[in-house]
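Colleague: Just need the structure, nothing else, for what follows:
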Amino acid sequence: MTVQELPGAAAYRPTPPPAWKPITDPAPLLPDPEPYRVLGTDAVADVDPELLLRLHAELVRGRRYNAQATALTKQGRLAVYPSSTGQEACEIAAALVLEEHDWLFPSYRDTLAAVARGLDPVEALTLLRGDRHTGYDPREHRIAPLCTPLATQLPHAVGLAHAARLKGDDVVALAMVGDGGTSEGDFHEALNFAAVWKAPVVFFVQNNGFAISVPLAKQTAAPSLAHKAVGYGMPGRLVDGNDAAAVHQVLSEAVGRARRGEGPTLVEAVTYRMEAHTNADDATRYRVDSEVEAWKAHDPVRLLERELTERGLLDDAGIEQAKEAAERMAAALRDRMNADPELAPMDLFTHVYAEQTSQLREQAAALRAELDAEQDHDEHGPEAGR
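Modeller: Next up, the predicted model:
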């Protein structure tokens, strides 16, 4: 006997309400079928030339920053570095669209975005160096700690943005995440809460093709990650992540929408991670060189330079000037990172609890005794204390 043959089965068949309509029309929430582009299109004529030149200078500096930080890992000055080479347009645009009082919530790969927002390049690498804590004061810079656990920064961004809205503060939070992070539960929870609360937050997904070694096709069957937005009742935007002008425009519109009280937006930037996941990864195990070479033809620095030179806004001297400025930054970063940090071991206990527990006090006392004994040994020799 089938369910349909059971007595009274018809009474259990759900029927829609007589005048049922979607709570929200999904059509305006859907992204364009193709990533939005500006460079190489008529839309570029509407972009401020000064903005294009600034984007170029920052892209060149960002590319050099990535190269220098990668070299520092090989020299043992950094424990690990997740390079964003190839994704610089996303990183720079995310930093430049925010006002000073807004908040940036980066992932572990978004060091460059933090630097472009004004963070000291050395402080941005402190965590990756293996030093204590974050390396910088999040409140001072309005940059949350570089988040290593996948997607846990997203609910934090929603909470801060919602709190700011309740207080009447003009604050927008921009939360950055990779395509792998969209497979985490925190992604769902953050987008759902943000849409229900109309929180002033922008979710910025850098789809660089792989979650370490897992390609996007093995993570989701959605037409695009931007399509996921409609399920939460927010707009989804799809943009060419290597087109710096397009990313800046789309993010600017999303930030403006959030600031006007119109709620969150999910932006997916289609880009590519040119280098390995980190210096501890061997990308040749899961992708072929021809794929990497194909993406090099769509390099964000090259795309913008070509546009600027064709429009007569940039010449060889200007390109060289940007490279020289980047080299000065890299040299200063290298010199400062090659100096051993002066660490205070007792700081380990300073920011754990507002009031130290008995266990922490015991541990602090033990460490203090060891440090005093070591100092006594250095000053008076091995016979000290006998």
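Colleague: use CA for all of it now, contacts and neighbours both
Modeller: Will do.
Colleague: Look up how far E291 lies from Q75.
Modeller: 29 Å (C-alpha to C-alpha, to the nearest Å).
Colleague: any chance you could map the helices in the stretch 101-250 of the chain?
Modeller: Assigned by DSSP state H, counting those that start in this stretch, the stretch 101-250 of the chain shows helices spanning 111-116, 121-129, 138-141, 153-167, 185-197, 244-259.
Colleague: among those, which is nearest E268?
Modeller: helix 244-259 (9.5 Å; C-alpha to C-alpha).
Colleague: Now the closest one: buried residues?
Modeller: 244-252, 254-259 (16 or more other C-alpha atoms under 10 Å).
Colleague: Specify which member of these is nearest to R237.
Modeller: V250 (7.6 Å).
Colleague: Hmm, that closest one is touching G236, no?
Modeller: No - using C-alpha atoms under 8 Å, V250 is not in contact with G236; the gap is 10.6 Å.
Colleague: tally of neighbours for V44?
Modeller: V44 is flanked by 16 other residues according to other C-alpha atoms under 10 Å.
Colleague: Tell me the secondary structure at it.
Modeller: helix (DSSP: H, G, I helix; E, B strand; the rest coil).
Colleague: how close does it get to A94?
Modeller: Applying C-alpha to C-alpha to V44 and A94 gives a distance of 19 Å.
Colleague: Kindly report the same for K218.
Modeller: 27 Å.
Colleague: Quick check on the two: which one has the bigger neighbour count.
Modeller: A94 (26 against 9).
Colleague: That one belongs to a helix?
Modeller: Yes - per three-state DSSP, A94 lies within a helix segment.
Colleague: I'd guessed it sits against A114; true?
Modeller: No - A94 is not in contact with A114 according to C-alpha under 8 Å; the separation is 9.2 Å.
Colleague: any shared contact partners between V250 and G236?
Modeller: V267 (C-alpha atoms under 8 Å, 6 or more residues apart in numbering).
Colleague: And the strands in the stretch 201-350 of the chain?
Modeller: 201-207, 210-211, 214-215, 236-240, 265-270 (DSSP state E, counting those that start in this stretch).
Colleague: Alongside the first, I'd like the structure of this one:
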Amino acid sequence: MDPLPSSEPRPLNAPEPGPPTSEQLRELYSLMAAVRHLDTSAVVWQRQGIIPGYAPELGQEAAQVGSGYAVDISRDFVFPTYREMGVARAMGVDMVAYMSTHKATWHGGLYDPLKSRLAPIQAVVAGSVLHAVGWAHGQTLSANGNSDLGAALTYFGDGASSQGDIHEAMNFAAVMNAPVVFFVQNNGWAISVPTERQVAGGSVAARAAGYGMPALRIDGNDVVAVFQSTRRALAHCRSGNGPVLIEAMTYRRGPHSTSDDPGRYRSLDAERADAGADPLDRFRQRLLADGIADEQFFKNAAAAARAEEEQIRTGIQALGPRPGAEMFDLVFQETTPALRAQAASWREESEHV
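Modeller: Purely as a prediction, here's the structure:
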């Protein structure tokens, strides 16, 4: 009888990347500052009625900026959820076009996914991972022996890791050796349920062994660690070595969404105790200690973040409503009798035609 295969994950087959340059470190901080200011402003916009809803990412800036900054937009493709504003910003996506989804003017954002290399915003929990694996598998099918592939980077949370779609995506990716990085932001909460009550074993990264793929469990509040780990994981995938799982340990400091009240399931004291050091302040102190940035740099970064937010807010407010009849377009490649009847009924009631 043949011996059972080992359950040990494969090692990560990519060298440690060189350290980021001083210029890259300053750019990472500037991106984090811009994301922090835009994120907190977006919550205010929702309270003011400028946008109807938003999913904050306060405390997760390092995980998002560090991973998004590692993407090579000439060949990689990113598949986000509804909370990856920081990833989009780090990739250089037009933020007015990105925020149009939160303005509810268009599904998935007004930006061009092919040009930006960011797939449309995905609100279905764990839905983005399936799309990512499909795209990554397409890379292997079209490679024709070329080992230099583009890699997919897909995001999900610790709560989404309990969905069956995650198992199907990881299993398919491992079997097909697809170049995809599964990036889970473990922010401690699946909406109102703490991680320990819905992730068996306490670690999403530990599950990688069952799929025979490498896994990295990293400090998600250390932007440099996130950047370096994501760079290495993407290099592993691009070289034809199959998928990688990254679990970035972070903390969601605010509500799950602007319709959520975290005070119903955790106290403010517990939130302060569990959140740890603020990732932005932590990185600031590191740059100061290493002599890479001075106080004037931080003042300039804050001013640039405020100016950027004002420009984005102005652009968001200028977005007019989309034609209501558009809801019936782009549903199917070929429309159906039922959809035509619904469209006709809607026009009769709403447009009186």
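Colleague: measure the most centrally placed residue in structure 2 to Q228 of structure 2 for me?
Modeller: The centroid of structure 2 falls nearest to E84 when counting by C-alpha atoms, centre = their mean (3.5 Å). Distance, E84 of structure 2 to Q228 of structure 2, by C-alpha to C-alpha: 19 Å.
Colleague: what's near enough to touch the aligned residue in structure 2 for E91 of structure 1?
Modeller: In structure 2, the residue paired with E91 of structure 1 is Q64, using TM-score structural alignment. The contact partners of Q64 of structure 2, taken as C-alpha under 8 Å, 6+ apart, are 84-87, 90.
Colleague: what about E23 of structure 2, neighbour count?
Modeller: E23 of structure 2: 10 neighbours (other C-alpha under 10 Å).
Colleague: try S239 of structure 2
Modeller: S239 of structure 2, neighbours per other C-alpha under 10 Å, totals 17.
Colleague: Could you find the closest non-adjacent residue to the counterpart of K103 of structure 2 in structure 1?
Modeller: When structure 1 is aligned by TM-score structural alignment, K103 of structure 2 is paired with R129. Spatially, and ignoring its direct neighbours in sequence, R129 of structure 1 is nearest to L78 (4.4 Å; C-alpha to C-alpha, 6 or more residues apart in numbering).
Colleague: Quick one: neighbours of the one you found, just the number.
Modeller: Neighbour tally, L78 of structure 1, other C-alpha under 10 Å: 20.
Colleague: so it makes contact with L128?
Modeller: Yes - here L78 of structure 1 lies in contact with L128, judged by C-alpha under 8 Å, at a distance of 6.0 Å.
Colleague: so what sits against both of the two?
Modeller: Common neighbours of L78 of structure 1 and L128 (C-alpha under 8 Å, 6+ apart) do not exist.
Colleague: Pull the number of nearby residues for the aligned partner of G233 of structure 1 in structure 2.
Modeller: By TM-score structural alignment, G233 of structure 1 lines up with G212 in structure 2. Applying other C-alpha under 10 Å, we find 22 residues neighbouring G212 of structure 2.
Colleague: so what corresponds to V93 of structure 2 in structure 1?
Modeller: Aligned counterpart of V93 of structure 2 in structure 1: L119 (TM-score structural alignment).
Colleague: measure the counterpart of A289 of structure 2 in structure 1 to R54 of structure 1 for me?
Modeller: Mapped onto structure 1 by TM-score structural alignment, A289 of structure 2 lines up with E310. With distances taken as C-alpha to C-alpha, E310 of structure 1 is found 17 Å from R54 of structure 1.
Colleague: Give me the three-state assignment for the residue nearest to R129 of structure 1.
Modeller: Relying on three-state DSSP, one would call L78 of structure 1 coil.
Colleague: so how far is L127 of structure 1 from it?
Modeller: When L78 of structure 1 is compared with L127 of structure 1 (using C-alpha to C-alpha), they lie 9 Å apart.
Colleague: Specify the local secondary structure of the counterpart of V331 of structure 2 in structure 1.
Modeller: Using TM-score structural alignment, the equivalent of V331 of structure 2 in structure 1 is V352. Following three-state DSSP, V352 of structure 1 is assigned to coil.
Colleague: and T85 of structure 1, how many residues sit next to it?
Modeller: 23.
Colleague: Can you classify it as helix, strand or coil?
Modeller: With three-state DSSP as the criterion, T85 of structure 1 reads coil.
Colleague: Pull the number of nearby residues for the residue lying closest to it once chain neighbours are set aside.
Modeller: Closest residue to T85 of structure 1 apart from its sequence neighbours, by C-alpha to C-alpha, 6+ apart: M274 at 5.8 Å. When counting by other C-alpha under 10 Å, one arrives at 19 neighbours for M274 of structure 1.
Colleague: who are the neighbours in contact with the aligned partner of M274 of structure 1 in structure 2?
Modeller: Matched across to structure 2, M274 of structure 1 falls on R253, judged by TM-score structural alignment. Neighbouring residues of R253 of structure 2 by C-alpha under 8 Å, 6+ apart: 57-59, 271, 275.
Colleague: and if we set it to 10 Å?
Modeller: 56-60, 187-188, 262, 268, 271-272, 274-276, 278 (C-alpha atoms under 10 Å, 6 or more residues apart in numbering).
Colleague: ok, now N221 of structure 2?
Modeller: 59-64, 66, 248-251, 275-280, 282-283.
Colleague: Swap in 7 Å and give it another go.
Modeller: The contact partners of N221 of structure 2, by C-alpha atoms under 7 Å, 6 or more residues apart in numbering, come to 60, 62-63, 250, 279.
Colleague: Excluding chain neighbours, what is closest to E61 of structure 2?
Modeller: The nearest residue in space to E61 of structure 2 (C-alpha to C-alpha, 6+ apart) is M32, at 5.8 Å.
Colleague: what about the aligned residue in structure 1 for the one you found, distance to G86 of structure 1?
Modeller: Aligned by TM-score structural alignment, M32 of structure 2 pairs with L59 of structure 1. The gap separating L59 of structure 1 from G86 of structure 1 is 10 Å, by C-alpha to C-alpha.
Colleague: Looking at the two now, which is surrounded by more residues?
Modeller: L59 (30 against 26).
Colleague: quick revisit: which residue lines up with the residue nearest to R129 of structure 1 in structure 2?
Modeller: L78 of structure 1 maps onto I51 in structure 2, by TM-score structural alignment.
Colleague: No further questions, thank you.
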